[in-house]
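what follows is a predicted structure for the sequence shown.
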Amino acid sequence: MSAALAREVAGLYAGASRFARGYVSGKLRTDPASRVVLERAAGKPFGMVADLGCGRGQLGLALLMAGRAREVVGLDRDARKIVEAQAAAARLPARFTAGDLTADSVPDCDTALLIDVLYQLPAEVQRPVLAAVAARARRQVLIRAFDPARGWRSALGLAMERAGRLIRGDSNAIAPLPMEELAAPFRVAGFAVTVTPCWEGTPLPNVLLAAER
């Protein structure tokens, strides 16, 4: 992502807290998922985007500001982040809703994004969500996932996630599904699936699963 676009999107959060502004700017400038998603949208705009687990919404707003999405619908369980996303999107075709990610909450869309969200859900919730996304995304799905089969990267990533949850007092599960299990619903629905590393500059086992029609 260009520095100019990152600054422009971060400027939308002028009314948010200093921490939120710094977080948004940092994610856009340094997170490899932000760069990869924007690059993929450059050749084929994403149309109507469902950003599931959107956080503060900065990735969807970056797609809109770059002219690479027509509309964005975001969902996140953190109501405080959703308030910040809604304020930032005041003059853009985007709407953000607070709520849990379930099969019933997945909207019809052209492109679905699930960035760093699935492995934080119980496995029994992930499976119906994946099936719903495969049924409702018309063009493509991009998932930045935690791959549990990446050796030392996976071991280190699990240790870091558990330590972070202990510090925050977060009791949410860490349940990364195998890549083949993530891919299966999309292959059944007629998508072509690829999995590539998305951990640039980090020791983490993050990968990008792309399912395309």
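Sure thing, it's come through.

only C-alpha atoms from now on, for both contacts and neighbour counts.
Noted.

tell me the helix or strand right after the lengthiest strand in the chain.
The longest strand of the chain (DSSP state E) is strand 137-146. The helix or strand immediately downstream of strand 137-146 is helix 152-168, counting by DSSP states H and E.

in this structure, which spans are helices?
3-11, 18-30, 32-43, 58-65, 79-88, 123-136, 152-168, 179-188 (DSSP state H).

quick one: the fifth one to helix 18-30, angle?
In this structure, helix 79-88 runs at an angle of 70 degrees to helix 18-30, with axes from the mean of the first three to the mean of the last three CA atoms, to 10 degrees as the basis.

same question for the third one.
Interaxial angle, helix 32-43 versus helix 18-30 (the same axes, to 10 degrees): 60 degrees.

got the contact list for helix 32-43?
1, 27-28, 59, 62-63, 68-69, 115, 142, 144, 198-200, 208 (CA atoms under 8 Å, 6 or more residues apart in numbering).

residues contacting the most centrally placed residue in the chain?
The centre of the chain sits closest to Ile115, judged by CA atoms, centre = their mean, with a distance of 2.1 Å. Going by CA under 8 Å, 6+ apart, Ile115 touches Ala33, Leu52, Gly53, Cys54, Leu142, Ile143, Arg144, Ala145.

what's the distance between it and Phe46?
15 Å (CA to CA, to the nearest Å).

not counting sequence-adjacent ones, nearest residue to Ala175?
Tyr119 (4.9 Å; CA to CA, 6 or more residues apart in numbering).

any figure for the gap between the one you found and Glu181?
To Glu181, Tyr119 is 12 Å away according to CA to CA.

which of the two has more neighbours?
Tyr119 (20 against 11; other CA atoms under 10 Å).

run a quick neighbour tally on Ala137.
24.

here's the one I want to compare it with:
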Amino acid sequence: MPLAQPLPLHDLPALYRSVATRYREGTRTGRHFVPSKLKRDPATAVVLRQAAATPGGFGHVVDLGCGRGQLSLALLLAGLAERVSGYDLDMVRVQDAQRAARGLPAEYAAADLSRPELPEGDTLLLMDVLFLLPEPAQHALLAAMAAAARQRLLIRTLDPDAGWRSAVGLWNERLHRTLRGQPPFGLRAMQLPRMQAVLAGLGFDSTVTPCWEGTPFPNVLLVATRRG
């Protein structure tokens, strides 16, 4: 698939509709969730623009904790990824992604991210997962991602030092965990300088971009690029 030119904002709604159309045969939740998530989550546009600004795009994208796969499929349909491999623990969401990916160079499967080795790819995505893990598991996952990424890592996480936004974000995550029947505590958002230092030790230089436009949350996107 040829790569698209960098995407101006007025083209994004058409792309989002194209992605959402692929979920019409999926679960009722997926049909409603995907178009809303694409439009309302500021990270969608930030990641797409990051890919559009990267020479050659993101190549083979490995989407860890992919959920229903709408972000990595958006990259693929925009011509900003050559191939997608997505993994998630929730098999219902994975099945939605599998249906949506029919006919595309994309595969989705159920997998546990705590395993020590991850599939290799040019770009590894990890969106809203890291802070859900215990701190030792976070370090192990970062090391596994660094070993598997040929070029870059994109990690969306919470900034614990963003003042009132951090308080709102942690409260929101605890609420959602409670509604899902999960323990509301145990969230461990790693401080961003600490995460960048860990990645630097693994051979990656990184930058952090806010991903909270239009929301009260402390979401940020960390982009780490392999040195050399």
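On my side now, so go ahead. Being a predicted model, the structure only gives us computed values, none of them experimental.

just to revisit the earlier point, map the residue nearest to the centre of structure 1 onto structure 2.
If you follow Ile115 of structure 1 across to structure 2 using TM-score structural alignment, you land on Met127.

can you name the residues of structure 1 that stretch 95-110 of structure 2 overlays?
The aligned range for stretch 95-110 of structure 2 is 83-98, by TM-score structural alignment.

using TSV, lay out the helices of structure 1 together with distance to Asp100 of structure 1.
Below are the helices of structure 1 laid out as TSV (distance: least, CA to CA, whole Å):
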stretch	distance to Asp100 of structure 1
helix 3-11	26
helix 18-30	21
helix 32-43	22
helix 58-65	18
helix 79-88	10
helix 123-136	10
helix 152-168	19
helix 179-188	19
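
quick one, which of these is nearest to Val106 of structure 1?
helix 123-136 (6.4 Å; CA to CA).

ok, and what's touching the closest one?
With CA under 8 Å, 6+ apart, helix 123-136 of structure 1 has contacts from 101-104, 106-109, 112, 118-119, 141, 175-177, 182, 185-186, 189.

6 Å instead, please
Thr102, Ala103, Asp108, Ala175, Pro185, Phe186 (CA atoms under 6 Å, 6 or more residues apart in numbering).

now do the same contact list for the fourth one.
Put plainly, it is Ala175 of structure 1. Contacts for Ala175 of structure 1 (CA under 6 Å, 6+ apart) come out as Tyr119, Pro122, Ala123.

distance of the aligned partner of it in structure 2 from Val198 of structure 2?
Aligned counterpart of Ala175 of structure 1 in structure 2: Arg188 (TM-score structural alignment). Going from Arg188 of structure 2 to Val198 of structure 2 by CA to CA gives 16 Å.

tell me the counterpart of Tyr16 of structure 2 in structure 1.
Using TM-score structural alignment, Tyr16 of structure 2 pairs with Ala6 in structure 1.

leaving out the residues flanking it, which one is nearest to its match?
Closest to Ala6 of structure 1 by CA to CA, 6+ apart is Leu28, at 5.7 Å.

trace the one you found over to structure 2, please.
So, by TM-score structural alignment, Leu28 of structure 1 is matched to Leu38.

any idea how far Phe191 of structure 1 is from the closest residue to Thr194 of structure 1 other than its chain neighbours?
Spatially, and ignoring its direct neighbours in sequence, Thr194 of structure 1 is nearest to Ala210 (5.3 Å; CA to CA, 6+ apart). As for Ala210 of structure 1, its distance to Phe191 of structure 1 is 9 Å (criterion: CA to CA).

just the endpoints, please. Distance across stretch 184-199 of structure 2?
28 Å.

flag every buried residue along it.
Neighbour-count burial for stretch 184-199 of structure 2, counted by 16 or more other CA atoms under 10 Å, picks out Pro184, Leu187, Arg188, Ala189, Met190, Leu192, Met195, Gln196, Leu199.

for stretch 88-103 of structure 2, same thing?
So for stretch 88-103 of structure 2, counting by 16+ other CA under 10 Å, buried means 88-101.

ok so, going back, give me whichever of the helices of structure 1 is most buried.
Most buried of these, by mean neighbour count (mean count of other CA atoms under 10 Å): helix 58-65, with a mean of 24.

in structure 2, what stretch matches it?
When helix 58-65 of structure 1 is compared against structure 2 (TM-score structural alignment), it corresponds to residues 70-77.

contacts for the matching stretch, please.
Ala81.

mean shift of that stretch relative to structure 1?
Aligned to structure 1 and superposed, stretch 70-77 of structure 2 gives a mean residue distance of 0.7 Å (mean CA distance after the TM-score superposition for structure 1).

tell me which of the contacts of Ala175 of structure 1 you also see in structure 2.
Mapping the contacts of Ala175 of structure 1 onto structure 2 (both residues aligned by TM-score structural alignment, their matches' CA atoms under 6 Å) leaves Tyr119 still in contact.
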